[in-house]
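**Student:** Predicted model and sequence below, questions to follow.
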Amino acid sequence: MTEPTSSPQHPVVLAITGASGAVYSARLLHALLNTGTIVHCTISQSGAAVVRQELGITLNLDGSNVAELLTAAERFLQIPSNDPWNNATALQAIRDRQLLCHHYQDYFTPIASGSFLTSGMVVCPCSGSTLSGIAHAASQNLIQRAAEVHLKENRKLIVVPRETPLSVLQLENMHRLAQAGVVVLPAAPGWYHGATRLQDLVDFVVARILDQLGIANQQIQRWAAEG
């Protein structure tokens, strides 16, 4: 794992697809923006449908109203106004153009090219169809194309599946990706960090993603040996 830094040197790509767990992507976007990371975001049609079902908002596929994703997640998690990871910094980052959004069918964007440098890409949550498309290099949209770019350029690629139980084919796809160097990071929160709120469980997964990107964070209380 890369040694954590305050923010990566290059942008991070965040793709939101049609698996349950939209709150994970919202909280991850929130954390990335709060650390000063430049984010290129793209949302699939199915991803937007899941956001609407789980968080109660309708996102435009061009990302023009992505700020609503942050406020909806804050309401969903019942985050208090005095929380250190409040929305103010993240919303200001959106206004400052720290966040750039791309339509999931638009291949004429920087993230579709290997010449555009990034510090990594996260597919969160990652649907089974997206997992399969990436595993078999059968890109059907910008999300899968960007993932393919990260694979061929040997850059960090993290997929966050949220599915149970898993079929043999899904397990084979994960194995195939892991063999290719992809970090398969299921949205499976731990409980050892003193979780008492839904926010704690979501932030556990977000913290593990940030760790893999090499971004220093204090999303959770970490395990430490006593004495």
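**Tutor:** Good, I have the coordinates.
**Student:** okay, CA-based contacts and neighbour counts for the rest of this
**Tutor:** Noted.
**Student:** which residues in the chain form helices?
**Tutor:** Under the criterion DSSP state H, the chain contains helices at 22-34, 45-55, 67-77, 87-95, 128-135, 142-152, 168-179, 198-213.
**Student:** a markdown table for the ones you listed, including distance to His10 and mean neighbour count?
**Tutor:** Output for the helices of the chain, formatted as a markdown table (distance: least, C-alpha to C-alpha, whole Å; neighbours: other C-alpha atoms under 10 Å):
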| stretch | distance to His10 | mean neighbour count |
| --- | --- | --- |
| helix 22-34 | 12 | 24 |
| helix 45-55 | 25 | 19 |
| helix 67-77 | 22 | 19 |
| helix 87-95 | 16 | 17 |
| helix 128-135 | 22 | 21 |
| helix 142-152 | 13 | 23 |
| helix 168-179 | 23 | 15 |
| helix 198-213 | 11 | 21 |
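**Student:** and here's the other structure:
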Amino acid sequence: MNRQRLVVGISGASGFIYGVRLLELLARLDIETHLVISRAALLTMAHETGYKLADVIALASHYHRADDVAAGIASGSFRCLGMVVAPCSMRTLAEIATGTSAGLIGRAADVTLKERRTLVLMARETPLTLAHLRNMTAVTEMGGIIAPPVPAFYARPQSLAQMVDHSLGRVLDLFGLDAGTALRWGEPDLHSLKSKTCGSEPVRDEAATASIGIG
């Protein structure tokens, strides 16, 4: 394996742009990406963005259908850094927490956990029910990381794109990857980086993404 690999799942929670932007940042870092998009996520894509499926697939190194449980990423022998589900719906969270995988996203996450690799779930829901919280606890106890996309206001974000980039930068930190988009508290370049975040690769359709919820 010459390039580092990361599995990216996009499930049906609000925040489709997190998955899209993550693919862009990973391509910048020359990380080989293996993408899975749930059927529900395709509905979210149509409601929240101006993207077409072909546009998103083109951002990934490899694309796997959500029902293709025979894909390489469904096996523990597939070597990679781990997996990110961005965003992670409560249904997908429940599947992962209980090990009842109905599709490739859940199966790939299960494999990531059993192989003791890094699994990050950008859980996107509010308010949270007791079932949600218990499922998050179960995933955490198995070694997964729950990382909701919470904006950092100390960075004084000027746009939704900057909020998205900062959240994804912190997720990539969990894999030891630095895309240069996380504005770090107490570091001298905090304010100089603000103007650069998303500068070279802006979110494609600001109007389409303006309604995306972050909290």
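**Tutor:** The structure has been received and is ready for your questions. The structure presented is a predicted model; accordingly, all values stated were derived computationally and were not measured.
**Student:** TM-score, when you put one on top of the other?
**Tutor:** Here the TM-score for the pair of chains, by TM-score structural alignment, normalised by the length of structure 2, is 0.82; 187 aligned residues with a C-alpha RMSD of 1.7 Å.
**Student:** got a markdown table for the helices of structure 1, with distance to Thr109 of structure 1 too?
**Tutor:** What follows is those, written out as a markdown table (distance: least, C-alpha to C-alpha, whole Å):
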| stretch | distance to Thr109 of structure 1 |
| --- | --- |
| helix 22-34 | 20 |
| helix 45-55 | 18 |
| helix 67-77 | 21 |
| helix 87-95 | 19 |
| helix 128-135 | 19 |
| helix 142-152 | 9 |
| helix 168-179 | 24 |
| helix 198-213 | 22 |
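**Student:** Which strand in structure 1 has the most residues?
**Tutor:** As assigned by DSSP state E, the longest strand anywhere in structure 1 is strand 120-126.
**Student:** Next, the mean deviation of that one compared to structure 2.
**Tutor:** In the superposition with structure 2, the average deviation recorded for strand 120-126 of structure 1 is 0.5 Å (mean C-alpha distance after the TM-score superposition for structure 1).
**Student:** Where does that strand end up in structure 2?
**Tutor:** Using TM-score structural alignment, strand 120-126 of structure 1 lines up with residues 82-88 of structure 2.
**Student:** Translate Gly72 of structure 2 into the numbering of structure 1.
**Tutor:** Using TM-score structural alignment, Gly72 of structure 2 lines up with Pro110 in structure 1.
**Student:** Distance check, the residue nearest the centre of structure 1 against Thr130 of structure 1.
**Tutor:** Of all residues in structure 1, the one closest to the mean position by C-alpha atoms, centre = their mean is Cys124, 3.8 Å from it. Distance from Cys124 of structure 1 to Thr130 of structure 1, counting by C-alpha to C-alpha, to the nearest Å: 11 Å.
**Student:** any shared contact partners between these two?
**Tutor:** Thr17 (C-alpha atoms under 8 Å, 6 or more residues apart in numbering).
**Student:** How many neighbouring residues does the aligned residue in structure 2 for Gln221 of structure 1 have?
**Tutor:** Using TM-score structural alignment as the criterion, Gln221 of structure 1 maps onto Leu183 of structure 2. Counted with other C-alpha atoms under 10 Å, the neighbours of Leu183 of structure 2 add up to 25.
**Student:** Now do the same contact list for Leu183 of structure 2.
**Tutor:** 155, 166, 190, 193-194.
**Student:** Check the alignment and tell me where Ala123 of structure 2 lands in structure 1.
**Tutor:** By TM-score structural alignment, Ala123 of structure 2 lines up with Pro161.
**Student:** And Gly144 of structure 2? What does it align with in structure 1?
**Tutor:** By TM-score structural alignment, Gly144 of structure 2 lines up with Val182.
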